[in-house]
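# Here is a sequence with its predicted model. Questions after.
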Amino acid sequence: MNLHDWIDELCDVLDVDAEIDEGLILDLARVAAHNVARPAAPITAFVLGLAAGRLDDLDAEQVERLAARAQRLAENWDRPAGAPDPEVAGAGLEDDVPDDATIDHTGDEGDL
């Protein structure tokens, strides 16, 4: 069985009616694993799936745009603290985000 067959069977079992671009997902997972941490790969793919599932009309181009945003985040993950985000600079989105690096979030519940 190859990867494409696995994806087809998995979609059938989970009742997912969507075309899956495994190359796009694998590329994003690779970038997240190399630039963030290995465990970031499956988490990133999962969160991309959640974001794609929230779209009103699942469109391959929209998923590609979401994946590109996630990939840019992963590619810039090692940017020095305080460095401007190239996607945000000049777009009026430079709101300060509180630094909670010293707070232990173990056991926190996330908003899903």
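In hand now; what should we look at?

# Please make it C-alpha for all contacts and neighbour counts, starting now.
OK.

# helix/strand/coil for A18?
Assigned with DSSP: H, G, I helix; E, B strand; the rest coil, A18 falls in the coil class.

# Run through the residues that contact it.
Neighbour list for A18: C11, L58 [criterion: Cα atoms under 8 Å, 6 or more residues apart in numbering].

# try it against this one:
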Amino acid sequence: MDATQWLARLAAELGTEDALPDEGAVRDLLDLTREVAHGVERVAGPLSTFLVGVAVGRGADLAAATEAASALLDEPAPAPAPTSDGAN
């Protein structure tokens, strides 16, 4: 079974056949997953893609959501919050 067959089978099981991504969307989602996995940590990749999917399910545009997620990788990480003793 290849990825296309798997996604079609999963979509049928979940009742989401109308939401199957086209080739461009697949490429964008896989690129995002890879970028986050390498730029943050591995487990963050698929979980970030999940959150993009939730946003799209709530009405966000897929391209805009993936671009927003990718843009976060270019921003500096926030400084850690100080602990109660004032140390980081």
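Thanks, I have it. All values derive from a computational prediction rather than experimental measurement.

# what's the TM-score here?
The pair, once superposed, lands on a TM-score of 0.77 when counted by TM-score structural alignment, normalised by the length of the second structure; 79 aligned residues with a Cα RMSD of 2.1 Å.

# how about A37 of the second structure, what's its partner in the first structure?
With TM-score structural alignment as the criterion, the equivalent of A37 of the second structure in the first structure is A33.

# isn't that match right up against A45?
No - A33 of the first structure is not in contact with A45 according to Cα atoms under 8 Å; the separation is 10.8 Å.

# buried ones in the biggest helix by length in the second structure?
Ranked by residue count and defined by DSSP state H, the top helix of the second structure is helix 23-39. Neighbour counts using 16 or more other Cα atoms under 10 Å place D28, L29, D31, L32, T33, R34, E35, V36, A37 of helix 23-39 of the second structure among the buried residues.

# Which residue of the second structure sits opposite C11 of the first structure in the alignment?
Per TM-score structural alignment, C11 of the first structure is aligned with A11.

# okay, now that match: neighbour count?
Burial of A11 of the second structure, expressed as a neighbour count using other Cα atoms under 10 Å, amounts to 15.

# Please give the element, helix or strand, for it.
Using DSSP states H and E, A11 of the second structure falls within helix 3-14.
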